[in-house]
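Novice: sequence unknown, structure follows:
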């Protein structure tokens, strides 16, 4: 998973080039190592911000490949019977399913904590 680039300095100083043969060279990023489920420290919270008042259950703190994140998201969405998304190291489940998600993740062997209000 690539970290988000939040400022101009994160982009390496180049924003735009008019040279058609220019190729932007990214730094050699070390791929994030996937941790076993027992070492993953996940947080489950309810989020309503910037979602038009709709509540989503947000699972953060996942470390691993994008494929593993998609697989985890698909499993949670299927078990809860709702939609959602898995991207940027987070899994969003539509609706308030905090208790159910915590139980499901604990059965999979993750270390899980409820956070937020």
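Specialist: Right, received. Where do you want to start? Just so it is clear, the model here is predicted, and its values are computed rather than measured.

Novice: can we go C-alpha only for contacts and neighbour counts from here?
Specialist: Will do.

Novice: and the biggest helix by length in the chain, which residues are buried?
Specialist: Counting by DSSP state H, the longest helix found in the chain is helix 66-80. The neighbour-count check on helix 66-80 (16 or more other CA atoms under 10 Å) flags 66, 69, 70, 72, 73, 74, 76, 77, 80 as buried.

Novice: just put these in TSV and tack on distance to residue 38.
Specialist: Listed next are the buried residues of helix 66-80 as TSV, based on distance: CA to CA, whole Å:
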residue	distance to residue 38
66	19
69	15
70	19
72	14
73	18
74	20
76	18
77	21
80	22
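
Novice: for comparison:
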């Protein structure tokens, strides 16, 4: 192709027929809850042979969740991430996570 010529790719679909390349995103709204209104649960998984502790689901804003995660990682001396409303922590540390989250005012489904 030489410079200045346009490549025309018409495949038979017209943009005026309501067809588009963009995916329609479902409208999911996140209701933000205060810490005492949460009912959190634990899940344990193995990833690459290592134990991972999952706690959630959280209904927090992204900023609040990141701040909470950062303070928990510092107090627990472990790594972690926040993905899709769940906090992931490296290791099998559910009792320690529970104590720290209860100190911050969060509640769990099955309180012991």
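Specialist: Received it, and whenever you're ready, just let me know what you need. Quick caveat, the model's predicted, so the values are computed rather than measured.

Novice: and for structure 1, the residue most distant from the center?
Specialist: In structure 1, counting by CA atoms, centre = their mean, residue 19 sits farthest out from the average C-alpha position, at 35.3 Å.

Novice: confirm that residue sits in a helix?
Specialist: No - counting by DSSP: H, G, I helix; E, B strand; the rest coil, residue 19 of structure 1 is not part of a helix but coil.

Novice: aligned to residue 76 of structure 2, what sits in structure 1?
Specialist: Here residue 76 of structure 2 is matched to residue 80 in structure 1, going by TM-score structural alignment.

Novice: helices of structure 1, start to end?
Specialist: 66-80, 98-107.

Novice: can I get those helices in a markdown table with distance to residue 58 of structure 1?
Specialist: Putting the helices of structure 1 into a markdown table (distance: least, CA to CA, whole Å) gives the following:
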| stretch | distance to residue 58 of structure 1 |
| --- | --- |
| helix 66-80 | 11 |
| helix 98-107 | 8 |
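
Novice: and those: which comes nearest residue 45 of structure 1?
Specialist: Of all the helices of structure 1, the one in closest proximity to residue 45 of structure 1, counting by CA to CA, is helix 98-107 (6.7 Å).

Novice: what range in structure 2 matches that closest one?
Specialist: Using TM-score structural alignment, helix 98-107 of structure 1 pairs with 94-103 in structure 2.

Novice: and that stretch, which residues are buried?
Specialist: So stretch 94-103 of structure 2, judged by 16+ other CA under 10 Å, has buried residues 94, 97, 98, 101.

Novice: just how off-centre is that stretch within its chain?
Specialist: Its chain's C-alpha centre and that of stretch 94-103 of structure 2 lie 19 Å apart, by CA atoms, centre = their mean, to the nearest Å.

Novice: could you list the residues in contact with that stretch?
Specialist: 42, 53, 72, 76, 107 (CA atoms under 8 Å, 6 or more residues apart in numbering).

Novice: just to revisit the earlier point, my read: the match of residue 76 of structure 2 touches residue 97, true?
Specialist: Yes - taking CA atoms under 8 Å as the definition, residue 80 of structure 1 is a contact partner of residue 97 at 7.4 Å.
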